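# got a predicted structure here, sequence first:
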Amino acid sequence: MAEVARLAGVSIATVSYVVNGTRQVREETRRRVERAIEQTGYTPNTLARSLATSSTESIGVVISAITNPYFAEVLAGVDRAAVRAGRILLLADSHDEPKYEFEVVRDLCQRRVDGIVLAPSTDPARTLDYLVASKVPTVLVDRLVDDRFDQVGPENEESTAHLVQHLAARGHRRIGMISGLSGLGTTTERLAGYRKGLKRSRLPYDASLVAEGHSNTVGAHAATHRLLATPEPPTALIVGNNAMIVGSMRALRGAGLLVPNDIALVSYDDLPGADLLAPPLTAFAQPCAQLGERAIAMLLQRLTDPDAAPRTERLGPRLMHRRSCGCPADTRADGTSDA
């Protein structure tokens, strides 16, 4: 920095103002400093700067199943918003393992990230208590499980209830549910929505019509087979997230069932190419990228105002009404025409 200052004919403090953007300097002076930086190849010592400013300009992101298209889109939104804010991301996949989740969160805190965006695992209590004790600003995304934190996620209950009611309106009385991994906040809320939809449709809850798909293709395949093997199998099926859709579809095809002629199929969660399936899949599409962008916005607000009351926000999914539910192509889920 001293060499840059000498070449530019300014003080070391002025170089610091230009590099860190902490004070306004004249445009001519800024250009001289930038030319000197280019000549010397100077790069700021980010570790030293973080010690001086108490900020590393970095954000830790801990989510599960990065290969899941849903979380990939959420992460894209997080990254886009972080770049706009001049922040760098440190990313970890928790694999939905509570012990590993705690370890990676602790490591990120020890690296002095300014804050964390976390999609909690099935049993995040230890991790969340650690974050509270460490006073690390944190936003929970997707899975809203602790109101001590800022949280942003999708609306789950009413959307799932809507799917049940839609299938019931189509005449189905045996509506099955492939639920996600047990213990996840999203799984709990969607199961609650399933029961709410049954109650509104005056249908009894039957535990034999619910099977856990463990939020993966293999689990959903096995769960679908279990439901089809019951004495009175479902005539319609709701899949709890997009990570399980392919598994359920493979099981139905293996059983020789055609969608929607033999069984109706809908999903909470859309997936890329769902409109190209035969038939196109009816699903609720979550605002994935917006969830990620909103999580960063909330975290930046928390950094600015650490004493503000925690907030929980929900973003509504959009119904992609197609034909796997058994509706004609020219009608909406509420029975109205597209025309």
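Sure thing, it's come through.

# make it CA atoms for all contacts and neighbour counts henceforth
Noted.

# chain neighbours aside, what residue packs nearest to Ile66?
Ala72 (5.8 Å; C-alpha to C-alpha, 6 or more residues apart in numbering).

# surely that neighbour is in contact with Ile63?
No. Between Ala72 and Ile63 there is no contact under C-alpha atoms under 8 Å: 9.6 Å.

# check which residues of stretch 160-173 are buried.
Thr160, Ala161, His162, Leu163, Val164, Gln165, His166, Leu167, Ala168, Arg170, His172, Arg173 (16 or more other C-alpha atoms under 10 Å).

# which stretch of helix or strand covers the second one?
Using DSSP states H and E, Ala161 falls within helix 157-169.

# who's in contact with Glu212?
Listed by C-alpha atoms under 8 Å, 6 or more residues apart in numbering, the contact set of Glu212 reads Ile178, Ser179, Gly180, Leu181, Ser182, Gly219, Ala220, Ala223.

# now it: closest residue in space, sequence neighbours ignored.
Per C-alpha to C-alpha, 6+ apart, closest to Glu212 is Ser179, 4.7 Å.

# quick one on the thing from earlier: what residues of whichever strand or helix holds the residue nearest to Ile66 count as buried?
Applying DSSP H and E as the criterion places Ala72 in helix 69-84. Burial within helix 69-84, assessed by neighbour count using 16+ other C-alpha under 10 Å, is assigned to 69-79, 81-82.

# can I get those in TSV including distance to His321?
Output for the buried residues of helix 69-84, formatted as TSV (distance: C-alpha to C-alpha, whole Å):
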residue	distance to His321
Pro69	20
Tyr70	19
Phe71	22
Ala72	23
Glu73	21
Val74	22
Leu75	26
Ala76	25
Gly77	25
Val78	28
Asp79	30
Ala81	30
Ala82	33
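
# A further structure is provided below for comparison with the first:
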Amino acid sequence: MSSPSSAPPRRLAPLCYRFGIALAPDTGGRAELAAAIESAAAAEGCAVTFAETTGSVTSEAAAARTLRAQGVDGVLLAPASGDDTVVTELVRIGMPTVLVDRLAARDDVDQVGTENIESTSDLTEHLAARGYRRIGLLAGPPGDSDADERSLGYRLGLGRAGLRWDAALAVRGDSPSAAGVLLAERPSAVVVAGEGMLAAVQAEARSRGLRIGTDLGLICHGDVGRAREAEPPVSALSPPFGDLAHTAVRLLLSRIADSARRPKIVRLTPSFAHRSSCGCPAQGSSTAAASSSSHAPS
């Protein structure tokens, strides 16, 4: 019989902190982001408590109250569009907070999200390199920080490609009818600035008898199941969920350790899943929307 080991017994790593996570579960990619945050927190010895929101300020405020009542040490929040009342309150009371996925137009809170301007410019230039000239944009309403930045990127991409900006081809709004308004202008290609609007564009194209990838070039900022499983599959930018999660957790730990630290805003580059909706043969993934020398109808 072997003698007892003299090594000390193994102990489970102590729980460092508990983080509150407030996300809207029905938004494209949020389930993947939530899982990545939970994994990143666990890697740092931390636990998480989830509070679902519907993307409205009211539900966001309720989620924040619930998490505070449960005594979380910090909050990771995907803020509602257009109103940062809840963020302002969390900052005011000194709750360590990191905004994740959706950035806000403020500099008093840590934030990590996807880079929007250059990446959308790349998408627009990619379509232009295919020979498209009437490139339209469908983006969320003014005041949505992501939509505002992506709209700027679209306009920047047009300029870099030597194309003129046409207000009629840049439609802002989150209603299903916005896709119809845009396609009524007969664009030859469309940049969809948010995965939540992709289905409306696809449906509107079908109703008009337009074949995506042939009659209408299509490219999307945001890669959800609908993009990957569509026929043809949609060329799209995919947020780096793992990097977003790890960065958010580290920022929150840093904020807890040093409440006086100057807030940081981190923008991470999305990867480009090059498929065939833009008129190109499927190419796989890369970190940039590489241009093609082939041409499509203008």
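Yes, it's here. Small disclaimer: the values here were computed from a predicted structure and weren't measured.

# hmm, which of the contacts of Glu212 of the first structure are the buried ones?
Among these, those classed as buried by 16+ other C-alpha under 10 Å are Ile178, Ser179, Gly180, Leu181, Gly219, Ala220, Ala223.

# so of those, which ones are in helices?
Secondary structure from DSSP state H places Gly219, Ala220, Ala223 of these in helices.

# matching residues in the first structure for stretch 205-219 of the second structure?
Counting by TM-score structural alignment, stretch 205-219 of the second structure pairs with residues 252-266 of the first structure.

# quote the end-to-end distance of that stretch.
Stretch 252-266 of the first structure has an end-to-end distance of 13 Å (C-alpha to C-alpha, to the nearest Å).

# residues of that stretch that come out buried?
Leu252, Leu258, Val259, Pro260, Ile263, Ala264, Leu265, Val266.

# how close does the aligned partner of the residue nearest to Ile66 of the first structure in the second structure sit to Glu38 of the second structure?
Mapped onto the second structure by TM-score structural alignment, Ala72 of the first structure lines up with Ala31. According to C-alpha to C-alpha, Ala31 of the second structure stands 11 Å off from Glu38 of the second structure.

# do the same with Thr269 of the second structure
Thr269 of the second structure is 21 Å from Glu38 of the second structure, by C-alpha to C-alpha.

# what about the aligned residue in the first structure for Ala184 of the second structure, neighbour count?
Taking TM-score structural alignment, the alignment pairs Ala184 of the second structure with Ala229 from the first structure. Using other C-alpha atoms under 10 Å, the number of residues around Ala229 of the first structure comes to 12.

# do Ala133 of the first structure as well
Neighbours of Ala133 of the first structure under the rule other C-alpha under 10 Å: 9.

# so what does it match up with in the second structure?
Alignment note (TM-score structural alignment): Ala133 of the first structure maps to Arg92 of the second structure.

# next up, the contacts around that match.
Contacts for Arg92 of the second structure (C-alpha under 8 Å, 6+ apart) come out as none.

# okay, it and Val109 of the second structure: tell me how far apart.
Applying C-alpha to C-alpha to Arg92 of the second structure and Val109 of the second structure gives a distance of 11 Å.

# what do you get for Val191 of the second structure?
In terms of C-alpha to C-alpha, Val191 of the second structure sits 30 Å off from Val109 of the second structure.

# looking at these two now, which is surrounded by more residues?
Remark: of Val191 of the second structure and Val109, Val191 carries more neighbours, 27 against 19, as counted by other C-alpha under 10 Å.

# secondary structure element for that one, which one?
Val191 of the second structure is part of strand 189-192, with elements assigned from DSSP H and E.

# and that strand, what does it pack onto?
Identification of packing neighbours for strand 189-192 of the second structure by 3 or more C-alpha pairs under 8 Å, 6 or more residues apart in numbering; DSSP states H and E yields helix 117-129, strand 135-139, strand 217-221.

# can you list contacts of the last one?
Surrounding strand 217-221 of the second structure, the residues in contact under the criterion C-alpha under 8 Å, 6+ apart are 120, 123, 127, 132, 188-195, 198, 212, 234-238, 277-279.

# run the chain-centre distance for the helix or strand that comes right after it.
Using DSSP H and E, the next helix or strand after strand 217-221 of the second structure towards the C-terminus is helix 225-229. In terms of C-alpha atoms, centre = their mean, to the nearest Å, the centre of helix 225-229 of the second structure is found 15 Å from the chain centre.

# what does stretch 61-68 of the second structure give?
Remark: stretch 61-68 of the second structure is offset 23 Å from the chain centroid, using C-alpha atoms, centre = their mean.

# neighbours of the corresponding residue of the second structure for Leu291 of the first structure, how many?
Alignment note (TM-score structural alignment): Leu291 of the first structure maps to Leu244 of the second structure. Using other C-alpha under 10 Å, the number of residues around Leu244 of the second structure comes to 23.

# name the element Leu244 of the second structure belongs to?
Counting by DSSP H and E, Leu244 of the second structure is part of helix 241-257.

# what's His162 of the first structure aligned with over in the second structure?
Here His162 of the first structure is matched to Asp122 in the second structure, going by TM-score structural alignment.

# revised request: answer the last question for Ala309 of the first structure.
Residue pairing (TM-score structural alignment): Ala309 of the first structure is matched to Arg262 of the second structure.

# cool, Leu89 of the first structure as well?
Matched by TM-score structural alignment, Leu89 of the first structure corresponds to Val48 in the second structure.

# would you say its match is within a helix?
No. Assigned with DSSP: H, G, I helix; E, B strand; the rest coil, Val48 of the second structure falls outside any helix and is strand.

# can you say which helix or strand has the closest residue to it other than its chain neighbours in it?
Excluding its sequence neighbours, the residue lying closest to Val48 of the second structure (C-alpha to C-alpha, 6+ apart) is Phe19, at 4.7 Å. For Phe19 of the second structure, the host element (DSSP H and E) is strand 18-23.

# that concludes my questions; thank you for your assistance.
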